[in-house]
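Undergrad: Let's see this in three dimensions:
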Amino acid sequence: MKSTENLRFLLNYERLTQELKQIADKVLAEERITFDDAVYLYEHAELGYLGVLANFIREKRHGDVTYFNRNFHIEPTNVCVYDCKFCSYSRLIKERAEGWEMDVDGMMDIVKKYDQEPVTEVHITGGVVPKQNLEFYATFFKRCKTHRPDLHIKGLTPVEYYYIFKKAKISHYDGMKYLQSCGLDSMPGGGAEIFHPEVREKIAHDKCTAEQWLDIHEQAHKLGMNTNATMLYGHIEAYWHRVDHMQRLRDLQDKTGGFQTFIPLKFRNKDNQMHYVAEVSVVEDLRNYAISRIFLDNFPHIKAYWAMISRNTAQMALSFGVDDIDGTLDDTTKIYSMAGAEEQNPAMSTRELVELIKHVGRHPIERDTLYHVVTDYKEVVFEDENPKKQYYSLPVVN
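TA: Next up is the predicted model:
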C-alpha cells in the first residue's frame, strides 16, 4: 500500500526529531502510543507528518472505504436547564419564548415524513427540560418502533439521560435497560465536551461530570448497545486536556469495547457566551483528526461531520484518519447552523455525498448505524437519486 511506503519514507526523513521517529516506529509496528507521545504530537508534529501516520492507520483498517448513512434528526427542544457557555443552540428555561418544545405527536410527525424514504436511522438529541422525562421518551421510542420497526433509534446523550434518570430516581443501568426495552437501539456521543474539570467547570459547570458521562456509556455497553463519543476542541483547552479526554475514552474502550466511533467537534463562536474565543484553523482541524486516529487505536472509526466543518474540509480529512463523514441529514438539523457551521443548509443528497467522496479517490459505502453495508457505491451510476445496482459483498471491519 502506498501509505506504508510513505510511512517508511518518513522514518528516513532527516529533519524528524528522535521522538517523532520513535512515534512513527510505533505506528508502523502497530504499537500503542502513550499520553506523552500524543502531547508531543500536538506540540511538535507538522501536518504532513501527522497525515502520513493517520492515513497509514486509516488505510490499514479500512482501505479507501468511506462510510456515510441516510439519517434524519429530531431535536425535541432547544430549551435547556443547563447553561453551557459554548452553546449557540439552546435557550434557558427563562428564555422559553425563543425556543420550541415538541410533544410526542410532533416528533412522530417528523418520523412519518420519512415513511417513503430509505433512511436507516433517526438521531435524537436536544436540550433538557423537565416535562421531557423518562416516560416521555419511553412513549416516543415505543411509538416509533411500532410505526417503523426497522428504523434504528440513536437517541439522547448522557447529559439528557443523567437528568432524566436522576429525576426518575432510577440508576443509570436500570434507566438504560428500560429505554432499551422500549426501542432505544444506541446512543450518540454528544455532551462529552472536555472531561477535565479544569475546563469543564468553566464551560459546562452544571451538566453531568465526566465520570457520570462515562458511566452511562459503560452501562449502555453492558446492555450490548454500541455508542459514539465526541470531544469539543479548539476553545480554552490545552493540548494535554485533549489527550486526557481521549485517554479516558481509550481506557473505557479497553474495558467494554462498546464505542464505535470518535467524533471531534470543532468549537464555533457564533452567538454564544464564548464568542470572544477565536476559532482554530482548518490546519488545526486536520491535525486534531490525525492525532485522534493515531491515539485512539481501539476505536474502529473516526468521523468528521461534514455539516459542521464544510464539505471541502471533510474531503481533506479523509486523508487525515477520517473514514466516516456522517449522513445525508436534512434541513431540520439546527444545532450545526445555529452554532455557526459553514454549511448553513446541512442537507446533501445521496448522489452529492457519493460524488464528494469519489472526488478525492475514496470508495463510498452507505452503512447502517452499526456499520453493516447497505449499498456499495463504488461503481454505481445514478439515474435520478436511486442507484442502478447494489452491492453487499464488501466485508466491514469493526
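
Undergrad: use CA for all of it now, contacts and neighbours both
TA: Noted.

Undergrad: Show me the helices in the stretch 101-250 of the chain, by range?
TA: Under the criterion DSSP state H, counting those that start in this stretch, the stretch 101-250 of the chain contains helices at 104-113, 134-147, 158-168, 172-182, 197-203, 210-222, 239-256.

Undergrad: and for comparison, fold this next one:
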Amino acid sequence: MKIAIVGGGIGGLTTALALSQNSHDITVFERSAGIREIGAGVQISPNAGRLLHLLGLGTAYSDISVNPHRVVLRRWEDDSIIRATDLDESFISQHHVPLANVARNELVEILGNAVAACTNVTLKFSTHVVSVEPGESSSKVLFSDGSSQSFDIVIGADGIHSVVRRCVGAADKPRFSGSAAYRALVPRSSVEDLPIDVTNRMGPDRHVVSYFIGRNRSHLNLVCISPEDSWESESWTEQGTKEDLYSRFEGWSSDFLSLLDRVEEPVFRWALYDREPLEQWGLGTTTLLGDACHPMLPFMAQGSCQAIEDAVVLARCLSGVGTSSASDSLRRYEDVRQGRTAQVQTSSVMNRDLFHMVDGQEQRDRDMIFSISPPGMSILDWVYEYDALTVAI
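TA: Alright, predicted model coming up:
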C-alpha cells in the first residue's frame, strides 16, 4: 500500500521504520528542512527500548544511551534521599533491556539514518501539509503550495498541534495545568562528581528531574516544573532565563541550587497542558499516532515511549493487509492502543499530584510509603512489561 506519514519526529520515523518491514511504499512528510528534533532529554523505558532493538537500532541506540544506575527520590529542602531504587542486573533480567536516557536529537538522528537506508521509504523535507481529506478507500494530503497527493493510508504523527487531528474530527481541548516546565543543560565537565542516576526532587507545587544524556554523558539534563499563572505558551522553542529559573526554586537545597548555577544558556520553557483522552483517533483511511492523539503530561516519562509502541502495533495491524481492509485495520489499531495510552495519560496526572504535595501530613505519609515499599520498580511493571509485539490485535 501507499502510505503517507505526516511528521518526521520520533513517532513518525519509528512508524516508517516499522512499516518498511512490511513492503509498503512509504512517504514521510516533514515541515522542517531536515531531520531535527527540538528538546533535550528523553527517557526510554524497557517497553520502548526493547522495540528499538528489535527494529534493528541495537548498536546505534546503545551508543547514544546513558543507562542510569539508580532512580532516586529526594526531598526538596535538604536533598535527603526518600527512596533509591537500583536498576541493576535483576532489573535488566526482568525487562530484557536497561532503562536508557538519550538526547532527543541523537535518537531522531539514528532513526532518520535507519529510515533513509530503507529502499521503500521516501523522506520529503520542507514540505508543509495544510490539510488531509480522509476517505474510505483512500485519503488525500494537501500541501501549502496548492498541490495534493492521494494515499491508501495517511498517518498523522504531527505532534501536539496536529493538522491531521483536526481533519479526522478529533477535538483538541487543552486545559492549562497551571505549571510550566523549564529544560536546561549542565555540561558534564561541571558535574563529573555526580552519580549516574535519574533523580527526582519533590517539593511543594514543584519538582525537578535530572539525568545524564548524550554520547559519553555530554550533559546533565534538567526538567524543572513550577507553578505558572501568567504565561501559557505550549511552544517548545520559547526561551526563558537562567535567573527566572533560579528564582522559582529559592529555598531549595544548596546542592540543587549549585546545579542551577552551572546551567548553560539558553534555558527553554513551555506551558504544560492536560488533555482528556480522545475518543476518536481516525476517520476512514486516516489515523493518528503519538502526541497527535494522546499528548500527555511528562510525569510518567512516557510520551516518546508510547509513540514507539503505537508505531509497532500499527505496523502489525497493517501487515499483509490490502487496500480493501485498510480502514478496518486502522480501527483495530486504535482499539488496541486507546485504553493503554489513556491509562498512561491518567497516571501522568496522578503523578503530578503525588510529586507536588505541599509539606504536611499527607506529604509525610507519601514519603513513608515510598521509603518502605518493596525494593525494585514493580509499581511500574504494567508500563515496562507491555509488549507491543505480542499484545492481541
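
Undergrad: Can you give me the TM-score here?
TA: The TM-score (TM-score structural alignment, normalised by the length of the second structure) is 0.25; 175 aligned residues with a C-alpha RMSD of 7.4 Å.

Undergrad: hmm, back to that, to residue 74 of the first structure, which of the helices of the stretch 101-250 of the first structure lies closest?
TA: The closest of those to residue 74 of the first structure is helix 104-113. By C-alpha to C-alpha, the value is 6.9 Å.

Undergrad: And the contacts of that closest one?
TA: The contact list for helix 104-113 of the first structure (C-alpha atoms under 8 Å, 6 or more residues apart in numbering) reads 74, 76, 122, 136, 139-140, 143-144.

Undergrad: What is the burial count for residue 258 of the second structure?
TA: Using other C-alpha atoms under 10 Å, residue 258 of the second structure has 10 neighbouring residues.

Undergrad: Residue 19 of the first structure now?
TA: Look at residue 19 of the first structure: counted by other C-alpha under 10 Å, it has 14 neighbours.

Undergrad: Which helix or strand contains it?
TA: Assessed by DSSP states H and E, residue 19 of the first structure sits inside helix 18-28.

Undergrad: After that helix, heading C-terminal, what element do we hit next?
TA: Downstream of helix 18-28 of the first structure, the first helix or strand assigned by DSSP H and E is helix 35-44.

Undergrad: which parts of that next one are buried?
TA: Neighbour-count burial for helix 35-44 of the first structure, counted by 16 or more other C-alpha atoms under 10 Å, picks out 37-42.

Undergrad: What's the end-to-end length of stretch 21-40 of the first structure?
TA: One end of stretch 21-40 of the first structure sits 12 Å from the other (C-alpha to C-alpha, to the nearest Å).

Undergrad: no wait, stretch 228-244 of the first structure
TA: 17 Å.

Undergrad: Go through the helix or strand hosting residue 288 of the first structure and flag the buried ones.
TA: Assessed by DSSP H and E, residue 288 of the first structure sits inside helix 282-295. For helix 282-295 of the first structure, the neighbour count (16+ other C-alpha under 10 Å) marks 284-295 as buried.

Undergrad: circling back: let me have the helices of the stretch 101-250 of the first structure in CSV, extended by mean neighbour count.
TA: Shown next, in CSV, are the helices of the stretch 101-250 of the first structure (neighbours: other C-alpha atoms under 10 Å):
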stretch, mean neighbour count
helix 104-113, 14
helix 134-147, 17
helix 158-168, 20
helix 172-182, 18
helix 197-203, 16
helix 210-222, 20
helix 239-256, 18
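
Undergrad: need these in a markdown table with distance to residue 352 of the first structure, can you?
TA: Converted to a markdown table, the helices of the stretch 101-250 of the first structure look like this (distance: least, C-alpha to C-alpha, whole Å):
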| stretch | distance to residue 352 of the first structure |
| --- | --- |
| helix 104-113 | 22 |
| helix 134-147 | 29 |
| helix 158-168 | 33 |
| helix 172-182 | 34 |
| helix 197-203 | 36 |
| helix 210-222 | 34 |
| helix 239-256 | 32 |
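
Undergrad: Out of those, which gets nearest to residue 334 of the first structure?
TA: Taking these one by one with C-alpha to C-alpha, helix 104-113 is closest: 14.4 Å.

Undergrad: so where do the helices sit in the stretch 151-300 of the second structure?
TA: Using DSSP H, counting those that start in this stretch, the helices of the stretch 151-300 of the second structure run over residues 163-167, 242-247, 254-261.

Undergrad: ok, so of the buried residues of helix 35-44 of the first structure, who is nearest residue 177 of the first structure?
TA: Out of the buried residues of helix 35-44 of the first structure, the member with the shortest distance to residue 177 of the first structure (by C-alpha to C-alpha) is residue 38, at 36.1 Å.

Undergrad: wait, the closest one sits on residue 295?
TA: Yes. Counting by C-alpha atoms under 8 Å, residue 38 of the first structure sits close enough to residue 295 to count as a contact (6.7 Å).

Undergrad: Flag every buried residue along stretch 100-116 of the second structure.
TA: For stretch 100-116 of the second structure, burial by neighbour count (16+ other C-alpha under 10 Å) applies to 100-112, 114-116.
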